[in-house]
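A.B. asks: My questions concern the predicted model and sequence given below.
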Amino acid sequence: MQGRPSGGKPLLVTVLVFPGVRLLDVTGPIEVFASANEFGGRYRVRTVSPNGADVVTAAGTGLGVDLAAADVEYVSDVVVIPGGPEWPSLIKDDALLDAVRALDARSRRTASICTGAFLLAAAGLLDGRRATTHWRFADQLALRYPRVTVDADALFVRDGHIMTSAGVSSGIDLSLALVEEHLGADTARAVAKDMVVFMQRPGGQSQFSVRTRTPHTRQELLRRILDAVAEDPSANHTLAAMSRRAGVSARHLTRLFHDDMATTPARYVEQVRMEAAQAMLEGGDDPMASVAHRTGFGSPESLRRAFTRNLGITPGAYRARFRSTNAARAGDGN
């Protein structure tokens, strides 16, 4: 799809809503497009429902509707298909699926948010395509619709004119990619900064902060060590140094990490330092030597080896991803 000049014809976005729709699936993309209008975009957003009636979301909030799906006359530049927590019943709603098919037939780009992928799949629109959905439901999408190739870790996937995204907040990632597609990376970057979100989040759905995904430990001694590493990744966190601070032998500390954390002290320290380095690379232009020093890697070469080992890319390539939403990396079946 070719971008349009900001002074040209408005870009029409049609958002399908229905009873029980997840609110953020709807409002997240709308906010991205509305913000883009503050930076030279000309998006016109409308909401439609299968019968034209207003709806109540899963959060209990009422949403007004502009028209019925069957009354859509003009081709949409983007159709947004949100999801809902009651997706198992939604995929049996023939009227809703008919609306999905009708809107897709009159759209240049169809994009699902979270479990909205189930509506696309039930409507037959994902057959033979790659797609994603919320990580919790990816296995069910693959089992129910074997003709769909499910990427359980992607934040969003593009295959032909259809895009699918993961959990609810990834609808923002997908919408930023669409803004970049229409209006360029500079506008998308301005929108991301305005909304205080990543231009492109690192990793996939499996990415969480090290401390968030670390198993909970009831060992007070071990918690103090974990906190010390997280608070200052650049400090001396060799096994010997941590053991001295904890007042236990290196063997005992190693056993605590193994039993409570299912990892080693060195691996945990590297994970924290990786996360700190990623944050620096995402948010600034510090020299690699500075990034390496401030995150505890010591040298640019050690930093490069850690990134290559953990992410399969160099720190420079990682930083470059944050100059763009890099939508091309989401895949394109054509």
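C.D. replies: Ah, there it is. Numbers count the residues shown, from 1 in each chain.
A.B. asks: CA atoms for contacts and neighbours, from now on please.
C.D. replies: Noted.
A.B. asks: residue boundaries of the helices in the stretch 51-200 of the chain?
C.D. replies: Taking DSSP state H, counting those that start in this stretch to define them, one finds helices in the stretch 51-200 of the chain at 87-90, 94-105, 116-122, 138-144, 170-183, 185-195.
A.B. asks: Next, the angle helix 185-195 makes with the longest one.
C.D. replies: Between the direction of helix 170-183 and that of helix 185-195, the angle (axes from the mean of the first three to the mean of the last three Cα atoms, to 10 degrees) works out to 150 degrees.
A.B. asks: and helix 170-183, what does it pack onto?
C.D. replies: helix 23-37, strand 156-159, strand 162-165, helix 185-195 (3 or more Cα pairs under 8 Å, 6 or more residues apart in numbering; DSSP states H and E).
A.B. asks: 6 Å instead?
C.D. replies: The elements that helix 170-183 packs onto, with contact taken as 3 or more Cα pairs under 6 Å, 6 or more residues apart in numbering; DSSP states H and E, are helix 23-37, helix 185-195.
A.B. asks: Can you list the buried residues in the shortest one?
C.D. replies: Just to be clear, that refers to helix 185-195. 185, 187-192 (16 or more other Cα atoms under 10 Å).
A.B. asks: got the contact list for it?
C.D. replies: For helix 185-195, the external contacting residues (Cα atoms under 6 Å, 6 or more residues apart in numbering) are 35-36, 176, 179-180, 199, 324.
A.B. asks: Make a markdown table out of those and add neighbour count.
C.D. replies: Output for the contacts of helix 185-195, formatted as a markdown table (neighbours: other Cα atoms under 10 Å):
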| residue | neighbour count |
| --- | --- |
| Ser35 | 20 |
| Ala36 | 24 |
| Leu176 | 29 |
| Val179 | 24 |
| Glu180 | 23 |
| Met199 | 26 |
| Ser324 | 19 |
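A.B. asks: And here is the other one:
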Amino acid sequence: MVVPLFDGIQPLDVVGPHEVLRIATYVAGGRGYDVELVGVRPGPVRSETGLDLVARSGLPAGPIDTLLVPGGGGARRQGPPGSRGNETELVSWIRHVAPQTRRLVSVCTGAFLLAAAGLLRGEPATTHWRWAERLSEEHPEVDVQPDPIYVRSGRIWSSAGVTAGMDLALALVEEDLGPDVAQSVARELVLPVRRAGGQSQYASPVWAPPAPRPSVRAAQDIVHAEPAADLRVPVLAARVGMSERHFAREFTRLVGTPPGVYVERVRVEAARGLLESGGLTVTAVASRAGFGSAETMRRAFLRRLGVAPDHYRRRFAGRPGIAGS
């Protein structure tokens, strides 16, 4: 895996995925990733937080297995919109090596670099929610999806900001080395084992292992990605091609909790995120999180958190955030 560095980079976009991949390689007995930090010129690169990262070599000619492009303020200043004649050396290099690269990955505002290189034309992609509107304005040819934690379209992967790069890295590990290795890495790093790509950037994670059986794992992903959908056991069982009774039994055995309990936990976490962001009534939050009514949500909150939704919102709504990368 090749990771290009540049001035104004967000260091967590590099260090977070790097640690996920390093530990995955160890867990897999050395069968994993060789991460190479490169730059337009070898040497130290100043991040936007003041932390120096070091490019061990210049930009390689290719071929490359996986190119992981980080974000940061420097990414948004690279390759301004317009003709190719305005490209920076980094954007030009990304565009040149892309045809020789098996998998293209952006973290946070690294999507601006892939877009500037013309690689996201007609593709769905995400970035940090704070910068999604700007990405869409500067690159209207990109199908910008501001809500998901990460998005995959064929060989192109993109993630939201800050820690979402680690979620994306875990998804890469699961695809490359299997769910058992990804689960071991998440436990080692004390990370949520399962944050499906379609889950909202605003939602808090539910701690649960990915089921080893693909059909049950698919049901978990459906629940996280679509908490407001009809998630009754008969509906979920039909969507993953299992009988209702067998699905309920296997889900409980492999996940450790019945489907209905799991769905309620995910919906509570989704509602927490919506309440924290403010701007919606409790009734609207209940609808968006899949509870159907404010009273149903109130009972779930009291059962799970010991506090009513309106009290939760008064305590946590409008908490100051950090600047997006």
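C.D. replies: Nice, thanks for sending it over. The structure presented is a predicted model; accordingly, all values stated were derived computationally and were not measured.
A.B. asks: so which of the helices and strands packed on helix 170-183 of structure 1 comes closest to Cys114 of structure 1?
C.D. replies: helix 23-37 (7.4 Å; Cα to Cα).
A.B. asks: What residues in structure 2 pair up with that closest one?
C.D. replies: Residue correspondence for helix 23-37 of structure 1 in structure 2, counting by TM-score structural alignment: residues 11-25.
A.B. asks: Show me what the matching stretch is in contact with.
C.D. replies: By Cα under 6 Å, 6+ apart, stretch 11-25 of structure 2 touches 31-33, 70, 165-166, 169, 185.
A.B. asks: ok, now how distant is the residue mapped onto Gly184 of structure 1 from structure 2 from Ala28 of structure 2?
C.D. replies: Matched by TM-score structural alignment, Gly184 of structure 1 corresponds to Gly178 in structure 2. Using Cα to Cα, to the nearest Å, Gly178 of structure 2 is found at 10 Å from Ala28 of structure 2.
A.B. asks: The two - which one has more neighbours?
C.D. replies: For Gly178 of structure 2 and Ala28, the more surrounded residue by other Cα atoms under 10 Å is Ala28, and the numbers stand at 18 against 14.
A.B. asks: okay, the buried residues of helix 185-195 of structure 1 in JSON lines with distance to Arg101 of structure 1 next?
C.D. replies: Listed next are these as JSON lines, based on distance: Cα to Cα, whole Å:
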{"residue": "Ala185", "distance to Arg101 of structure 1": "31"}
{"residue": "Thr187", "distance to Arg101 of structure 1": "31"}
{"residue": "Ala188", "distance to Arg101 of structure 1": "29"}
{"residue": "Arg189", "distance to Arg101 of structure 1": "32"}
{"residue": "Ala190", "distance to Arg101 of structure 1": "34"}
{"residue": "Val191", "distance to Arg101 of structure 1": "30"}
{"residue": "Ala192", "distance to Arg101 of structure 1": "31"}
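A.B. asks: Mind picking the one among those residues that's closest to Asp153 of structure 1?
C.D. replies: For the buried residues of helix 185-195 of structure 1, the nearest to Asp153 of structure 1 is Ala192 (21.9 Å; Cα to Cα).
A.B. asks: Can you give me every residue that contacts the equivalent of Leu113 of structure 2 over in structure 1?
C.D. replies: When structure 1 is aligned by TM-score structural alignment, the residue opposite Leu113 of structure 2 is Leu119. The contact partners of Leu119 of structure 1, taken as Cα under 6 Å, 6+ apart, are Ile91.
A.B. asks: What distance do you get for Leu119 of structure 1 to Glu86 of structure 1?
C.D. replies: As judged by Cα to Cα, Leu119 of structure 1 and Glu86 of structure 1 stand 11 Å apart.
A.B. asks: what's the answer for Ala58 of structure 1, then?
C.D. replies: Taking Cα to Cα, one finds Ala58 of structure 1 at 9 Å from Glu86 of structure 1.
A.B. asks: Among these two, which residue is more densely surrounded?
C.D. replies: Per other Cα under 10 Å, whichever of Ala58 of structure 1 and Glu86 has more neighbours is Ala58, with 17 against 14.
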